[in-house]
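1. 3D, please:
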Amino acid sequence: MTTTDPAPSRSSSWLPRWDPNDPAFWEAEGKARAWRTLAVTTFSLTLAFAVWFMVSAIVVRLNDIGFSLSQGQLFWLTAMPGLAAGITRLAHMFFVPMYGSRHTLTLGTLSLLIPAIGWGVAVQNPNTSFTTFMILAFLAGMGGGNFSSFMPSTSLFFPKKMQGTALGIQAGIGNFGVSLVQFLTPWVVGVNLFWFLGSDSERWTWAGRTSDIWLQNAAWVYIPWLLLGAALSWLVVRSVPIKANFGQQFAIFRDKHTWVMTSIYMMTFGAFSGLAAAFPLLIKNLYGGFENAPLPLKFAFLGPLIGSAVRVLFGLIADKTGGAVLTSISAVGMAVCALLVTPYLTPSSLEQFPLFVAAMLGIFFFSGIGNASTFRQMPIIFNPPQSAGVIGWTAAIAAFGPFIVSMSLSAITAATGNARLFFYLLAAFCVLNLGLNWYFYGRKGAEKPS
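-> Next up is the predicted model:
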């Protein structure tokens, strides 16, 4: 990809030339800038994921501090950020080619201050309505939307041979934001971090015990870091001089491989993000009624932690082995683990809890492999700037995962009394995508070997 400055007058934001596939250019100028940009954007993307998933860590405690929300309403609050993420990702996929990385990433990070501040205020008011919580949950989903501008931007900065590594690092570490928020929340809510703002504690009751917590900290703790991320994005990031209008971007939808990869990525990241959002509430609903019930966030963070770490590792491996074979392994592993979960969805004792968690962690493990391998496949299957557009589009659709998973679990549980049908359907979807991946990308003589 060789590019020239589309607007010399905007040289402070736009690079005059960018050709990472030219070895001389890469060594002389490209490598240092690309890795420096990746460090800043990965930091900001991690925060974006934390804001996106902070709702899943907050809702499990709302009723325990005095709110009276039904199980259906709690699932709606868990689902709403996924709906918002999918919708806003559809917009974000166009931003980088049209407005550049610097402006898009800076403003995208700043926008997350709105839900971070709002949730901290709302949980302190016992009269906060369900409608207000729904609006704030939607706004938190803007953090998920950032993915579809951050990732396409990164794909433009690195040569094709390093796409799997770069995108695997950014997406994998960014995904740590999910685990971070679920791990960090139980710790930060136990301390009055923002005493200087006059924040009040809430009475938290769990398993017959009562204590003071500051649930607002679960949102406010990210405010200073978001400000830092926005400042770094503006100061460090520059825009690659590649421009595309809406017509050029929409050309990706005439390629059947766009739709095939959308289905495959929905299997991997859709399941990862959806189950990450629903996992804490699933633990509470299934095992919260037993004596000495486990704290949901004590175990829920392990799923996204494993999936994120695997994504980083297998991004490196995918550059060596190719993506298609790893995607097939991902599909098989996810299908098997989804079936292994089903016996533990109607528990009779806490003895079944470790097996339930193990099977769920298996789904996260294999989804992490697929999340890495698919992002190796897309830059090979498509040429820039189409590859950036496809990455943004598939990420947008997969971001609906939390909405689809949470709503499906709620509806299926209400209709059948348990969630087994959901996991049967997940296993079937994995088998379908195993066939698509093998036929188009994995078999001998495949149309687009990747």
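2. use CA for all of it now, contacts and neighbours both
-> Will do.
3. Might you report the residue contacts of residue 281?
-> Going by C-alpha atoms under 8 Å, 6 or more residues apart in numbering, residue 281 touches 56, 60, 75, 296.
4. That one looks like it's in a strand, true?
-> No: checked against DSSP: H, G, I helix; E, B strand; the rest coil, residue 281 lies outside a strand; its state is helix.
5. follow-up on the earlier one: between which two of the contacts of residue 281 is the distance greatest?
-> Greatest spatial distance in the contacts of residue 281: 75 and 296, 14.8 Å, computed using C-alpha to C-alpha.
6. higher neighbour count, these two?
-> residue 75 (27 against 21; other C-alpha atoms under 10 Å).
7. so the more buried one makes contact with residue 408?
-> No: contact status for residue 75 versus residue 408: not in contact, 9.7 Å apart, counting by C-alpha atoms under 8 Å.
8. can you give me the strands in this protein?
-> According to DSSP state E, the chain carries its strands in the segments 3-4, 17-18, 202-206, 209-213.
9. Quick one: work out the angle between the third one and strand 209-213.
-> Spelled out, that is strand 202-206. For strand 202-206 against strand 209-213, the angle by axes from the mean of the first three to the mean of the last three C-alpha atoms, to 10 degrees is 150 degrees.
10. this one as well, want them side by side:
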Amino acid sequence: MTTISQRPSNSSHSPVSVGHRIDNWDPEDEAAWEAGGKNIARRNLLGSILAEHIGFSVWSVWSVMVLFMPAAVYHIDAAGKFFLVAVPTLVGAILRLPYTFATTTFGGRNWTIISALALLVPMTLTLYFISRPETSYTTFMIVAAFAGLGGGNFASSMTNINAFYPQRLKGWALGLNAGGGNIGVPAIQLIGLLVIATWGNRSPQIVCAVYLVLIGIAAVIAALYMDNLTDQKTDARSLIDVLRFRDSWIISFLYIGTFGSFIGFSFAFGQILQLNFLAGLTNGAPATPAMQATAALHAAQIAFIGPLLGSLSRPLGGRLADKIGGGKITLSSFVAMMAAAGILVVAGTVDDATPGAANTAIMTAYVVGFILLFVISGIGNGSVYKMIPAIFAAKAAALHTLDAPTAAAWSRTMSGALIGIAGAVGALGGVGINLVLRASYLGVHKSATTAFWVFAAFYIVCAVVTWTVYLRRPTASTPTPADALTHSLTNSFER
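-> Got it, this is the predicted structure:
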């Protein structure tokens, strides 16, 4: 897939941040980039990663809270907990759309501060209500919904960093930004593990207190070290314009398979492990509080590993896509995810045939299958997001009448818009995963096996779509009707 070539520059001056404000930022200007632009971009990247990291932690806080909610005390069964975890996923997915153009409205630095401080609301509410088991299920759902504020941070952060980096480095930069943010999921799970191991499964408020402090730190660092770019152009109209392109729909669909898997399994993995450990401990007998605490501890000891490895592998996916191609890495990821889901299908089928058996081999297969899904989905996340700027750079280059600055600006605008849309749609995949798991546990076997079959089938569909659109005929998605492209360009630069 072709991209806009790096152009030489007549500039000899380093970009300057005055009052945390930068005018006429051009990451494709090689001289300005080497003269100090890359240091500014790196500084903003680091601040963005921290804020997004905390956002992901808050978004996934209820995947940890449910480990502190034994059914005998809170009177919420497994199906109810899966639904409870799905609520913030849904809210976060929806918020990603307005968050996409928030950085252009308020400025990247300003919005990072605002969105970070907003996280104080869900953490304060969680701290208050999680210590009150008599709270109604409806209230818990409302409180969990506020945690969705953390999910929106991803879209604004990625759109902001996309504007800071040149085309040749976007895969690595976006992968690093997203991966560092994604690590917020295992981070809060690890803190939950430390709390359970030290104080037992009845002290969830400690987790919330830790993050109230971290939220304040993230906001202060954003205020001190980040900048606003005055020439960013992603706005609400851009979200409409970008949907005129078929690739926008295809990329969003593929991101359901990669990021939807990562975030959905991140929220559900601990609970699945807890249910399986508890089944092994009880062997069909009623669970005692001691058994529930032991199962929660065992689950917490493993649950954070998957999201951690999936987060670390995301920059690798971006780097591989930079060198090999986003389409090839994405296809390979879906094929590997099909195999990993197959491991879960086999393990689940065997487990259903021997309910209540404490089978080490089955539990090992579950852990291995999920860990593989996390790692591979992380790689796929990086490769899919690398495809976004490459696609629109190619589309802009197809109009030879455009000068390079106009083409680059339009490409950044469309890429930023699609980053938000794909992020929102992909997060909805996480909702789907938890709802499918909920339905599966309500089934005859009260297990996740049916859900595993659904996941495997979906990965097959994603692999076929990737091969058909981006590999079988690699140029099939590049040509765009001239009137559609011209209309979008006109909307971007004449309003």
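11. Could I get the TM-score for this pair?
-> After superposition, the two chains reach a TM-score (TM-score structural alignment, normalised by the length of the first structure) of 0.89; 424 aligned residues with a C-alpha RMSD of 2.1 Å.
12. Residue 380 of the first structure: which of the contacts of residue 281 of the first structure is nearest?
-> residue 56 (35.0 Å).
13. Aligned counterpart of that closest one in the second structure, please.
-> Aligned counterpart of residue 56 of the first structure in the second structure: residue 63 (TM-score structural alignment).
14. List the contacts of its match.
-> Applying C-alpha under 8 Å, 6+ apart, the residues near residue 63 of the second structure are 85, 189, 266, 267, 268, 270, 271.
15. repeat that for 10 Å
-> The contact partners of residue 63 of the second structure, taken as C-alpha atoms under 10 Å, 6 or more residues apart in numbering, are 57, 81-82, 84-86, 88, 185, 188-189, 192, 265-271, 303.
16. so how many other residues sit close to the closest residue to residue 450 of the second structure other than its chain neighbours?
-> Once flanking residues are discounted, residue 450 of the second structure sits nearest to residue 440: 5.7 Å by C-alpha to C-alpha, 6 or more residues apart in numbering. Using other C-alpha under 10 Å, residue 440 of the second structure has 20 other residues around it.
17. Please pull up the equivalent of residue 440 of the second structure in the first structure.
-> Using TM-score structural alignment, residue 440 of the second structure lines up with residue 412 in the first structure.
18. Now do the same contact list for its match.
-> 406, 418, 419, 420, 421, 422.
19. rerun at 8 Å
-> Per C-alpha under 8 Å, 6+ apart, neighbours of residue 412 of the first structure: 418, 419, 421, 422.
20. With residue 108 of the second structure instead?
-> Here residue 108 of the second structure is in contact with 102, 156, 157, 160, 226, 227, 228, 229 (C-alpha under 8 Å, 6+ apart).
21. make it 10 Å
-> Here residue 108 of the second structure is in contact with 20-21, 44, 48, 101-102, 156-157, 159-161, 163, 222, 226-230, 232 (C-alpha under 10 Å, 6+ apart).
22. Which position in the first structure pairs with it?
-> Residue 108 of the second structure maps onto residue 101 in the first structure, by TM-score structural alignment.
23. Quick check: that match vs residue 109 of the first structure, distance?
-> Distance from residue 101 of the first structure to residue 109 of the first structure, counting by C-alpha to C-alpha, to the nearest Å: 12 Å.
24. joint contacts of these two?
-> 41, 233.
25. for the closest residue to residue 408 of the first structure other than its chain neighbours, what are its contacts?
-> With sequence-adjacent residues excluded and distances taken as C-alpha to C-alpha, 6+ apart, residue 408 of the first structure is closest to residue 422, at 7.0 Å. If a contact means C-alpha under 10 Å, 6+ apart, then residue 422 of the first structure has 338, 342, 405, 408, 409, 410, 411, 412, 413, 428 as its contacts.
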